[in-house]
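Student: pasting the sequence and the predicted model now:
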Amino acid sequence: MDDLRDRLARTRWPDEIPGTAWEYGFDLAFLKDICDYWRHQFDWKAQVEKLSSFHHYRYTPNTAGIHFIHERGKGPAPIPLILTHGWPGSFLEMLRIIPLLTDPAAHGGDASDSFDVVVPSMPGYGFSDRPTTRGMNTFRIAELWVELMNELGYNRFAAQGGDVGAGVSTALGLRHSQSILGIHLNYIPGSYRPHLAAKTKLAPVEEEFLKHAAQWYDESGAYAHIQRTQPQTAAYGLNDSPAALAAWILEKFRSWSDCEGDLYR
């Protein structure tokens, strides 16, 4: 923590053309405000206490060790459910929903709708180990999730995921249907589109959608192209500078929402 605060204090800020705000990327004044908040106001102790209220475990297969939360449902027959986060997220995304799923009766729901909830950190995220070999893609992660759930005694289970987690959950349905009760997806990446046969004629509204999707990728998708092609090059700056990492991650959220301000709080 001391090192983080010291790095934030010693951030070497770039110049910017006056009045350009967000035109060329993350606004300088806004990022300075974020980093000042991170350094002086963010309550780390409260976050540790919040994390400690859940049951954390590690699963150690032959590859990268996996961190996960496991909370059992309070109902007559809880359904096993694995929740997979996306990028640039983590298992933290799921903390608010875990009590609703494990104990719906305490939140105005029906106890018969409870779940045994497993929330892993994907390899390279959070408290999970970083991959040391090639091939740690969504299909390999899906295999790890099946192994993990089987180790916990769940031969069949449901899966939910968003963003990269949507890819993992889809892979579970495609490759491991014998183990899957059902899948639920949110924020499905743009690459997930139905197959179109050659010479298929699209409706005008479909053509317009593809046009806007291509435009968004051209204007806001640079991070995705870099991470797919030269991730190691970007990693030097992002791993060394917390301010750079904050700008990289938060810029993606801004490009999703096209808004500023309270989004980051």
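Tutor: Sure, I can see it.

Student: all contacts plus neighbour counts: C-alpha atoms, from now on.
Tutor: Will do.

Student: for stretch 212-228, report the contacting residues that lie outside it.
Tutor: The contact list for stretch 212-228 (CA atoms under 8 Å, 6 or more residues apart in numbering) reads 190, 234, 248, 252, 255.

Student: of those - the most surrounded one?
Tutor: The residue in these with the most neighbours, by other CA atoms under 10 Å, is K252 (19 neighbours).

Student: buried residues in the helix or strand hosting that one?
Tutor: Secondary structure from DSSP states H and E places K252 in helix 242-257. Residues of helix 242-257 classed as buried: 242-248, 250-252, 254 (neighbour count, 16 or more other CA atoms under 10 Å).

Student: ok, and here's another one to check against it:
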Amino acid sequence: MTNPQSIRPFHVNVPEAELTELRNRILATRWPEKETVSDQSQGTQLETMQELARYWANEYDWRKVEAKINAVPHFLTEIDGLDIHFIHVRSKHENAMPILIAHGWPGSIIEQMKLIEPLTNPTEHGGNASDAFHVVIPSMPGYGYSGKPTTTGWDPARIARAYGELMTRLGYEKYVAQGGDWGAIVVDAMAVQEPKGLLGIHTNMAKVIPADVDAAIWSGNPLPAGLSDEEIKACEQVRENKFYYAFIMGTRPQTLTGLVDSPVGLAAFMLDHDWKSLALITRSFAGIQEGLSRDDVLDNITLFWFTNSAISAARIYWENKTSFFAVQGVKLPVAVSVFPDELFEAPKSWTEKAYPNLIHYNRLPKGGHFAAWEQPEYMTEEIRTGLRSLR
């Protein structure tokens, strides 16, 4: 009988028949007519999707990323009745700091893999041995190679507890955590829970909006009086993104059955996360290289396809009962990085109030919501600098 606390090695190997089936489904796509506008105001544009499908079916090579995935150590361990998949790469440097790095939607381990080598091996990537980290990157429940919950209750707080248990199980008595998107919400929850050993967190999607402002943003009511220009801009940025994908997943995730039946349908939905990242990805499929490559985008979508995780991943929106961006009451040390194309740019005024133990705040010159994936050099330096005082 297997010990439920055992840690088992894991390896990815997609059968060739599944690659063939994926290609056939892409080639058999039934297309809608072209949008009736000249911009992306109606969603992911037909030209982008047809170029994505052409490249995906004819030129994309899953085996390249599969080899990259398998080049680092992967494991499974059962926590709270569910298998949690994670990457675990230990640094060769003796005093490395353990860090858990948490992804979100529509993300996966693919997002953070660019961080592994510079964080674990800093002397080869512009840093010092004293900057080294042992890196743990879990797949969220319902995502990628983690198990899919069969009962309700896997909300961000429960995931946070599972991640704390994972770091304890790995033998780390002191560690830090980092996150963006749902990962930011989860590590914020970890910081509220203060599991044994957690020294502090780094976030690139800070939960700093005051409760009354947050309520006004989502209700469409007038904003409270007395906000600074920077604070008003942040509110406008949240409203600008609209988050309709979150509303459908938050209320009717099971209705999205088409996403597990059509790879191109899945891709179109995953691309339309926020207007700035959609614009960036659209440019990449138009041949403009900046931040994310075509392969970067398709590596992540293809992992979702092969793990059949579109709906299991969507359910966290249904499970979640807290605000995406409102203050949660974190008292542990927090480092905040603000990327200009994030869903909103967290004002320093709010950040200092939300995180009374703020140890780092920095605005970056470029980068968006998927910062680790798009701008790994900036993110690496932010993690090193932001968490240095906790060593």
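Tutor: Looks like it arrived, so ask away. Keep in mind that this is a model prediction, so the values were computed, not measured.

Student: care to give me the TM-score?
Tutor: Here the TM-score for the pair of chains, by TM-score structural alignment, normalised by the length of the first structure, is 0.89; 260 aligned residues with a CA RMSD of 2.3 Å.

Student: between the contacts of stretch 212-228 of the first structure, which sits nearest P131 of the first structure?
Tutor: Nearest to P131 of the first structure among the contacts of stretch 212-228 of the first structure: A234, at 17.6 Å, using CA to CA.

Student: residues contacting that closest one?
Tutor: Residues in contact with A234 of the first structure, defined by CA under 8 Å, 6+ apart, are 226-227.

Student: possible to save the contacts of stretch 212-228 of the first structure as CSV with distance to A105 of the first structure?
Tutor: What follows is these, written out as CSV (distance: CA to CA, whole Å):
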residue, distance to A105 of the first structure
G190, 36
A234, 46
W248, 40
K252, 37
S255, 38
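
Student: what two of those residues have the greatest distance between them?
Tutor: G190 and A234 (22.7 Å).

Student: help me confirm that G200 of the second structure is found in a strand?
Tutor: Yes: assessed by DSSP: H, G, I helix; E, B strand; the rest coil, G200 of the second structure belongs to a strand.

Student: alignment lookup: it to the first structure.
Tutor: For G200 of the second structure, the aligned position in the first structure is occupied by G182, per TM-score structural alignment.

Student: end to end on stretch 259-266 of the second structure, go ahead and measure it.
Tutor: 5 Å (CA to CA, to the nearest Å).

Student: against the first structure, where does that stretch fall?
Tutor: With TM-score structural alignment applied, stretch 259-266 of the second structure matches the range 238-245 in the first structure.

Student: what's near enough to touch the nearest residue to L76 of the second structure once chain neighbours are set aside?
Tutor: Closest residue to L76 of the second structure apart from its sequence neighbours, by CA to CA, 6 or more residues apart in numbering: H85 at 4.5 Å. Contact analysis of H85 of the second structure by CA under 8 Å, 6+ apart lists 74-77, 138-139, 145-147.

Student: which of these sits closest to E51 of the second structure?
Tutor: Using CA to CA, Y145 comes nearest to E51 of the second structure of those, at 28.3 Å.

Student: number of residues surrounding T20 of the second structure?
Tutor: T20 of the second structure: 11 surrounding residues under other CA under 10 Å.

Student: need the counterpart of R7 of the first structure in the second structure.
Tutor: R7 of the first structure maps onto R25 in the second structure, by TM-score structural alignment.

Student: you'd agree that match is up against S262?
Tutor: Yes: R25 of the second structure lies in contact with S262 (CA atoms under 8 Å); the separation is 7.0 Å.

Student: please compute how far the match of stretch 259-266 of the second structure lies from its chain's middle.
Tutor: 18 Å (CA atoms, centre = their mean, to the nearest Å).

Student: quick check, the match of G200 of the second structure in contact with R156.
Tutor: No: shown here, G182 of the first structure and R156 do not form a contact pair, counting by CA under 8 Å, at 9.5 Å.

Student: SS state for the corresponding residue of the first structure for Y172 of the second structure?
Tutor: Y172 of the second structure maps onto Y154 in the first structure, with residues paired by TM-score structural alignment. Of the three states, Y154 of the first structure takes coil according to three-state DSSP.

Student: residues near Y154 of the first structure, how many?
Tutor: For Y154 of the first structure, the count of nearby residues is 16 (other CA under 10 Å).

Student: cool, R134 of the first structure as well?
Tutor: The local packing of R134 of the first structure (other CA under 10 Å) involves 6 other residues.

Student: map it onto the second structure.
Tutor: Under TM-score structural alignment, R134 of the first structure pairs with T152 in the second structure.

Student: contact partners for the nearest residue to its match once chain neighbours are set aside?
Tutor: Of all residues not flanking T152 of the second structure in the chain, E319 sits nearest, at 7.3 Å (CA to CA, 6+ apart). Under the criterion of CA under 8 Å, 6+ apart, the neighbours of E319 of the second structure are 152-155, 250.

Student: need those in JSON lines (columns: distance to L358 of the second structure and secondary structure).
Tutor: Shown next, in JSON lines, are the contacts of E319 of the second structure (distance: CA to CA, whole Å; DSSP: H, G, I helix; E, B strand; the rest coil):
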{"residue": "T152", "distance to L358 of the second structure": "34", "secondary structure": "coil"}
{"residue": "G153", "distance to L358 of the second structure": "31", "secondary structure": "coil"}
{"residue": "W154", "distance to L358 of the second structure": "29", "secondary structure": "coil"}
{"residue": "D155", "distance to L358 of the second structure": "26", "secondary structure": "coil"}
{"residue": "G250", "distance to L358 of the second structure": "31", "secondary structure": "helix"}
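
Student: buried ones only from those, please, as a ChimeraX command.
Tutor: To isolate the buried members of those in ChimeraX, using 16+ other CA under 10 Å:
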select :154,155,250
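
Student: run through the helices of the stretch 1-150 of the first structure in chain order.
Tutor: Assigned by DSSP state H, counting those that start in this stretch, the stretch 1-150 of the first structure shows helices spanning 2-9, 28-40, 44-51, 98-102, 138-151.

Student: dump the ones you listed to CSV, plus distance to D15 of the first structure.
Tutor: Output for the helices of the stretch 1-150 of the first structure, formatted as CSV (distance: least, CA to CA, whole Å):
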stretch, distance to D15 of the first structure
helix 2-9, 17
helix 28-40, 8
helix 44-51, 31
helix 98-102, 43
helix 138-151, 39
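
Student: indicate which one of those helices is closest to F209 of the first structure.
Tutor: With CA to CA, the closest approach to F209 of the first structure among the helices of the stretch 1-150 of the first structure belongs to helix 138-151: 26.5 Å.

Student: which positions in the closest one come out as buried?
Tutor: Judged by neighbour count using 16+ other CA under 10 Å, the buried positions of helix 138-151 of the first structure are 138-139, 141-142, 144-149.

Student: fine, thanks again, bye for now.
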